[in-house]
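Q: generate coordinates for the sequence data below:
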Amino acid sequence: MASLCRSAASLLKPRAAPAVRSAVRLCSSGARYEYILVEKRGERSNVGVIQLNRPAALNALCDGLMKEVGRALDAFEVDGDVGAIVITGSDRAFAAGADIKEMQNLNFQDCYSGNFLAHWNRVSTVTKPVIAAVNGFALGGGCELAMMCDIVYAGEKAQFGQPEILLGTIPGSGGSQRLTRAVGKSLAMEMVLTGDRINAHEAKQSGLVSKVYPVDQLVSEAVKCGEKIASNSKLVSAMAKEAVNAAFELTLAEGNRLEKRLFHATFATDDRREGMAAFVEKRKASFQDK
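A: You can find the predicted model right below:
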């Protein structure tokens, strides 16, 4: 939620953004994005990519940026061509934290009555699979944003941390909860209480990320994973995602019951029939997402 870097840039001098890409892109509704770049990638343009783009602030998560991320996710959610989504930042910072300058003067009444940060959770409610491609700093809110995604890939120089304690507060967008579920109580408690970071390989070893790649290959590998996912039935992928997410909320018996019902539900789909027919006939399945 917070950043080790005060305004996410006060202790670390950012590099200039690449000149070859515009900081403003049009979304499907025609509205402009100020803080993110949005495009579709992959051979079939079936992977949505959201790139955080506040280079001067190391992609600090201001409220405007998170609202734009929500809008982009909404657009990809209803785009029938998109089967997976990648969220990334720059080579230097996925997101170095929340924008401390923006929240510095808030009081309890402001936070409580306005349910501060509530809409930041949109990433975790998207039905389509979301992959975080994390290069550089993923601190505070940046770490929380990565953990809201379904799959986390890291570049070799990535760093993860929840340094809110150093600013006199605690994580506020799920950091204490998702981190504990990902890495276990001891490491999560150590990171939250000390503000210490872990590197990409420690994050993989602890279960926070699934794969580590060279910095220059990270996003393309995340897109490849998205293409694999998008080649399957979007309908059944949503069911599979629901089943896996339920493991964090339900008892084993309840989770097994939900999984069984979702498994049964696939037998009402054309894609299940096509998938099994293709297997028996030794050909590639052609899913129609219904």
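
Q: can we go C-alpha only for contacts and neighbour counts from here?
A: OK.

Q: what about Ala182, distance to Met147?
A: To Met147, Ala182 is 8 Å away according to CA to CA, to the nearest Å.

Q: ok, now Phe267?
A: Phe267 is 32 Å from Met147, by CA to CA.

Q: between Ala182 and Met147, who's got more neighbours?
A: Remark: of Ala182 and Met147, Met147 carries more neighbours, 25 against 16, as counted by other CA atoms under 10 Å.

Q: is it true that the more buried one touches Arg181?
A: No: between Met147 and Arg181 there is no contact, the gap being 10.1 Å when judged by CA atoms under 8 Å.

Q: how many neighbours does Leu73 have?
A: Leu73 has 25 neighbours, counted by other CA under 10 Å.

Q: where does Asn121 sit: helix, strand or coil?
A: helix (DSSP: H, G, I helix; E, B strand; the rest coil).

Q: can you pull out the strands in the stretch 101-250 of the chain?
A: Under the criterion DSSP state E, counting those that start in this stretch, the stretch 101-250 of the chain carries strands at the ranges 130-134, 137-139, 151-155, 159-161, 197-199, 211-213.

Q: I'd assumed Ala154 was in contact with Val212.
A: Yes: using CA under 8 Å, Val212 is in contact with Ala154, at 4.8 Å.

Q: more crowded one of these two?
A: Ranked by neighbour count (other CA under 10 Å), Val212 and Ala154 place Ala154 first, with 32 against 23.

Q: thinking the more buried one is in contact with Asp216, fair?
A: No: here Ala154 does not reach Asp216: they are 11.1 Å apart, not a contact under CA under 8 Å.

Q: got a list of what the residue positioned nearest the centre of the chain touches?
A: Closest to where the C-alpha atoms of the chain average out (CA atoms, centre = their mean) is Cys149, at 3.2 Å. Contacts for Cys149 (CA atoms under 8 Å, 6 or more residues apart in numbering) come out as 123-124, 129-132.

Q: run through the residues that contact the closest residue to Arg92 other than its chain neighbours.
A: Excluding the flanking residues, the one nearest Arg92 by CA to CA, 6 or more residues apart in numbering is Gly136, at 4.5 Å. Gly136 sits next to 90-94, 155, 157-159 when contact means CA under 8 Å, 6+ apart.

Q: and this one, please, so the two structures can be compared:
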Amino acid sequence: MESYENLALDLVDGVLTITINRESKMNALNRATMLEIKDAFQYVQDNPKDIRGVILTGAGEKAFVAGADISEFTGLSEMHARKFAEEGQEIFQSIEDCHTPVIAVVNGFALGGGCELAMSAHMRVAVSAAKFGQPEVNLGLIPGYGGTQRLTQLIGKGRAFEYLMSADMLSADQALAYGLVNYVEADKAAAHAKAIEILKKIASKAPIAIGLVIDSVNAYYETGANGYQAEANAFAGCFGTTDFKEGVSAFLEKRKADFKGE
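A: Have a look, this model is predicted:
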């Protein structure tokens, strides 16, 4: 398994925990960390048999990721700023498109790029003290890593406008009520345990089908895609898998299926 300067990786029973490990910087996302995240998720994609779920979290108790490293913004031209945003969007899209389920355990502040990172995961479990926000307008900016798009998808247009333009933060309870997070737990240990519980349940299902669920749901938001057709194609593709044959046999024989991801 890879070793990184800004990330800590821990693989236990098929669940890989990726921790943004810059606690002294409130786990802020500099370019080096972004490139390490990109590499780590390529590692996940390359090892589907060994990694059946991913937990994405931040070091310490204060912050998941408190934002981007603003010092890297100074001196950027419009051309370089556009490239900067497009590279970040590509990295976060690779998380959203990952066929291995990803849960963000939001252990504190998830602001700016941190909120965008959490939203790129398939699900979110927050601690009760977590805070979410896109405060970029305070800097004369807007989100650049997909925040305007994913926040709108998750909480709706009207609320997204409010929080993107006011820079107000959402509490964990508000995030739960608005559909931004799946669960709120008392502390980081409880949130991590909840994420493990969810991922273990998913790991007992057919891996190819899980990946196709991710593709089909994401197709709903993909510009120019026909989500219903994507679903029909994925449904049909399942019929050519060994997992489908095993699932049907197990159902008819009233036993637990033993899926191989084939």
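
Q: quick one: TM-score?
A: TM-score for the superposed pair, counting by TM-score structural alignment, normalised by the length of the second structure: 0.93. Supporting figures: 257 aligned residues with a CA RMSD of 1.7 Å.

Q: ok, which stretches of the second structure are helices?
A: Under the criterion DSSP state H, the second structure contains helices at 31-46, 78-96, 113-120, 147-155, 157-166, 172-178, 188-203, 207-219, 227-238, 242-252.

Q: just the ones you listed: most buried one?
A: Comparing the helices of the second structure by mean neighbour count (mean count of other CA atoms under 10 Å), helix 113-120 comes out on top with a mean of 27.

Q: could you measure from the counterpart of Thr148 of the second structure in the first structure over to Leu208 of the first structure?
A: With TM-score structural alignment as the criterion, Thr148 of the second structure lines up with Ser176 in the first structure. As judged by CA to CA, Ser176 of the first structure and Leu208 of the first structure stand 13 Å apart.

Q: what does Ile50 of the first structure give?
A: Remark: distance between Ile50 of the first structure and Leu208 of the first structure (CA to CA) = 21 Å.

Q: now Val126 of the first structure
A: 20 Å.

Q: tell me which of the two has more neighbours.
A: Ranked by neighbour count (other CA under 10 Å), Val126 of the first structure and Leu208 place Leu208 first, with 25 against 20.

Q: list the contacts of the corresponding residue of the second structure for the more buried one.
A: Taking TM-score structural alignment, the alignment pairs Leu208 of the first structure with Leu180 from the second structure. Counting by CA under 8 Å, 6+ apart, Leu180 of the second structure makes contact with 119, 124, 151, 154-155.

Q: so which of these comes closest to Ala230 of the second structure?
A: Of all the contacts of Leu180 of the second structure, Ala230 of the second structure sits closest to Leu154, with 20.9 Å by CA to CA.

Q: touching, the closest one and Gly179? I think so.
A: Yes: using CA under 8 Å, Leu154 of the second structure makes contact with Gly179 at a distance of 6.2 Å.

Q: now distance to Gly83 of the first structure too, for the strands of the stretch 101-250 of the first structure, in a markdown table please.
A: Converted to a markdown table, the strands of the stretch 101-250 of the first structure look like this (distance: least, CA to CA, whole Å):
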| stretch | distance to Gly83 of the first structure |
| --- | --- |
| strand 130-134 | 9 |
| strand 137-139 | 25 |
| strand 151-155 | 14 |
| strand 159-161 | 27 |
| strand 197-199 | 30 |
| strand 211-213 | 21 |
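
Q: of those, which is nearest Gly255 of the first structure?
A: Of all the strands of the stretch 101-250 of the first structure, it is strand 151-155 that lies closest to Gly255 of the first structure, at 20.2 Å by CA to CA.

Q: quick one: that closest one aligns where in the second structure?
A: Strand 151-155 of the first structure maps onto residues 123-127 of the second structure, going by TM-score structural alignment.

Q: with the first structure superposed, average distance for that stretch?
A: Overlaying the first structure shows stretch 123-127 of the second structure at a mean distance of 1.0 Å from the equivalent residues (mean CA distance after the TM-score superposition for the first structure).

Q: which residue in the second structure aligns with Ser220 of the first structure?
A: So, by TM-score structural alignment, Ser220 of the first structure is matched to Ala193.

Q: what's near enough to touch its match?
A: Neighbour list for Ala193 of the second structure: empty [criterion: CA under 8 Å, 6+ apart].

Q: kindly recompute the last result at 10 Å.
A: Ala193 of the second structure makes contacts with 105, 125, 185, 199, as judged by CA atoms under 10 Å, 6 or more residues apart in numbering.

Q: likewise Val152 of the first structure?
A: 86-87, 130-134, 146, 203-204, 207-212, 222.

Q: can we see that at 8 Å?
A: Applying CA under 8 Å, 6+ apart to Val152 of the first structure gives the contacts 131-134, 146, 208-211.

Q: likewise for Leu11 of the second structure?
A: Contacts of Leu11 of the second structure by CA under 8 Å, 6+ apart are 17, 51.

Q: widest-spaced pair of the contacts of Ala193 of the second structure?
A: Maximum pairwise distance in those, criterion CA to CA, is 16.1 Å, between Glu185 and Leu199.

Q: list just the nearest of the contacts of Cys149 of the first structure to Gly64 of the first structure.
A: Val123 (14.9 Å).

Q: show me what that closest one lines up with in the second structure.
A: Aligned counterpart of Val123 of the first structure in the second structure: Ile95 (TM-score structural alignment).

Q: just checking, its match touches Ala118?
A: No: applying CA under 8 Å, one finds Ile95 of the second structure not in contact with Ala118, separated by 10.0 Å.

Q: fine by me, we can end here.
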